[in-house]
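>>> I would like the atomic coordinates for the input below:
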Amino acid sequence: MFGRKKDQAASTGAPTEETTKPVGKNAPTPKRSAQQAQNQRPLVPSDRKAARSAERAQRVEAQNRMRLANETGDERFMAARDRGPQKRFARDYVDRRFMVGEYLMFAVFAFLIISLSLSRFPQVTMNITYALWVLVAAVAIDSFIMSRGLKKALVARHGSVDRGVMYYGIMRGLQFRKMRLPKPQVRRGEDPR
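Sure thing, here's the model as predicted:
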C-alpha cells in the first residue's frame, strides 16, 4: 500500500534480497557458545604491567608528536582547536603584529607587587590603579582594531569567517609571544602565509 511492489523494484534494476544472498553456506552454523567465546575479550588484560607500560608509551609518543607539531606548525598532529586554514591564517596575522595585550599579565603582576608594597600611600596606589585601567582600555582597543583587520583579511582570503576564529585570534593576542602554542611561524612585520 505505501511501498513499492516487488515487480517495480525488479523493473528498476535495484538488487533485491534474493540477488544479493550467496547460494549455500559453505560451512556449518557455529554454536552459540563458540560465537560468544569468539567475541569476548577480557576487561582486564592478563599482564597489567605490560599493558600499562604500553599505554604510557603510546601517550608519551602522542605528546611528543603534538609538541613537535606545535613547534614546527605541522597541522596533522596539532590539537583540534588549532587546525584549519583560517586558524593558521589567524595565528600568522596575530603573530606579525605587536599587541599591547602580550604584556598585560606582566603589568598586572607588577601592579599587585607595587600596590602591596606601597599600601601606606593611598594616592600612589590610586594612580597605579588608574594606570592599570588605562592599560586595560588600551588592550581592549588594540584587540578590537586587530579583530576588525583580521575579519577583513579572512573574508578577502577565504570568503567567510568560521565560527570561533575571531575569539581564537583575540586570545592568541593576549598571550606573551614566546609562550604561544603553536609557536609563531612568522616574524613581526612579515606577511601571513
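>>> contacts, neighbours, all on C-alpha from now
Will do.
>>> which one's the longest helix in the protein?
Of all the elements of type helix in the chain, the one with the most residues (DSSP state H) is helix 122-158.
>>> which of the residues in that one are buried?
Of the residues in helix 122-158, those scored as buried under the neighbour-count criterion (16 or more other CA atoms under 10 Å) are 125, 128-129, 132, 135-136, 138-139, 142-143, 146-147, 150-151, 153-154.
>>> Let's see this one next, to set against the first:
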Amino acid sequence: MFRRRTQQAVEESPSTANDAKSGGKGRPTPKRRDAEGRRRQPVTAPKTRKEAYRQLRERQASQRARVQEGLARGDERYYQPRDRGPVRKFARDWVDSRRIVSQYFLPFSLVILILTWVPFPVAMRQYIYFGVITVAWPVMMVSVLITAIWVGWRVKKVALEKFPGENMKGIGFYAAMRAMQIRRLRFPKPMVKVGGAPMPTPSSRR
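The predicted structure is shown next:
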C-alpha cells in the first residue's frame, strides 16, 4: 500500500514541475551581456564622406543653438571665464542700467569719419573740420576718459561694499571697457533695461 502511494507520487512529480515551469517564463533567463547587447542601439557609421560632413554640420548647428539659447538666458556655463561670477555680473548690470557718455564714443567716431569723406565746398569744409575735429573730437575724448575713470572707480567701490571678500582684480577696467561699447553690441548681452528693470528672457516671452 505504501509502495503504491510512493510510486504514484513519483509519477506525478514530473507533471507538477512541468506545470510550474509552464506557468513561469517558459524560457531560460538570458545572460546579462545578452540583455545589454539587445538594449544597445546600433551605431551606423556614415557610408560616404558627404554624409559624414552632413552629420558633423548637424551636430555643430545643434551645439551652436544650445549655446545661443544658454547665452540668451544668462547661463554663466556658456560664458567666458572672464565674464563669470557675481562681481562681473554686478558690473555688467550696473553699466547696462545707465546711459553713459562713453557708450556714444564709437558712433561719434563713425560720424566724424563720414564727415571727412563728404565732398563739402571748400568754405564749408573749413568750418566743419574746425567744429568737429578741432573742438568736438577733443571734447569727446576728454569726456570718455573722465567717464571711464569714474565708472571704474564707482563700480569697484560699490562692489567692495556689496561683495566683501570677493576678488576685485580688474573689475574697474572691466566695467569701463563695457561702458565704451554700444549697448546692442555688448557681450554678454545686457540682462537689465536702462533704469534697472530686468530684461525678459526667451522662456518668459513664450
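>>> can you give me the offset of the longest helix of the first structure from its chain's centre?
Computed by CA atoms, centre = their mean, to the nearest Å, the chain-centroid distance of helix 122-158 of the first structure equals 25 Å.
>>> Same question for the spatially most central residue of the second structure, what's its three-state structure.
The centre of the second structure sits closest to Leu71, judged by CA atoms, centre = their mean, with a distance of 2.7 Å. Assigned state for Leu71 of the second structure: helix (three-state reduction, DSSP: H, G, I helix; E, B strand; the rest coil).
>>> any idea how far it is from Met191 of the second structure?
When distances are taken as CA to CA, to the nearest Å, Leu71 of the second structure and Met191 of the second structure turn out to be 10 Å apart.
>>> got it, and Ser13 of the second structure?
Taking CA to CA as the criterion, Ser13 of the second structure is separated from Met191 of the second structure by 78 Å.
>>> what do you get for Asp75 of the second structure?
In this view, Asp75 of the second structure and Met191 of the second structure are 11 Å apart by CA to CA.
>>> re earlier: give me the more crowded residue out of Ser13 and Met191 of the second structure.
For Ser13 of the second structure versus Met191, the count of surrounding residues by other CA atoms under 10 Å is larger for Met191: 19 against 11.
>>> what's near enough to touch that one?
Each residue near Met191 of the second structure by CA atoms under 8 Å, 6 or more residues apart in numbering is listed here: 74, 93, 96, 198-199.
>>> Give the aligned equivalent of it in the first structure.
Aligned against the first structure by TM-score structural alignment, Met191 of the second structure finds its counterpart in Gln185.
>>> how about that match, secondary structure?
Here Gln185 of the first structure is recorded as coil under three-state DSSP.
>>> Please determine how far the aligned partner of Arg154 of the second structure in the first structure is located from Glu190 of the first structure.
Using TM-score structural alignment as the criterion, Arg154 of the second structure maps onto Gly149 of the first structure. Taking CA to CA as the measure, Gly149 of the first structure falls 15 Å from Glu190 of the first structure.
>>> With Arg172 of the first structure instead?
In this view, Arg172 of the first structure and Glu190 of the first structure are 17 Å apart by CA to CA.
>>> Looking at those two, which is more packed in?
For the pair Arg172 of the first structure and Glu190, the greater number of neighbours falls to Arg172 (22 against 13), based on other CA under 10 Å.
>>> if I pick the aligned residue in the second structure for that one, what's in contact with it?
Correspondence of Arg172 of the first structure to the second structure, assessed by TM-score structural alignment: Arg178. Residues counted as contacts of Arg178 of the second structure (CA under 8 Å, 6+ apart) are 92, 95, 186.
>>> contacting residues for the closest residue to Gly101 of the first structure other than its chain neighbours?
On the basis of CA to CA, 6 or more residues apart in numbering, the spatially nearest residue to Gly101 of the first structure that is not a chain neighbour turns out to be Leu174, at 4.5 Å. Contacts for Leu174 of the first structure were tallied using CA under 8 Å, 6+ apart; they are 99-104.
>>> for the residues you listed, which one is nearest Pro45 of the first structure?
Glu102 (48.8 Å; CA to CA).
>>> Assign a three-state SS to the closest one, would you?
With three-state DSSP as the criterion, Glu102 of the first structure reads helix.
>>> Quick one: residues contacting it.
With contacts taken as CA under 8 Å, 6+ apart, Glu102 of the first structure has the following neighbours: 173-177.
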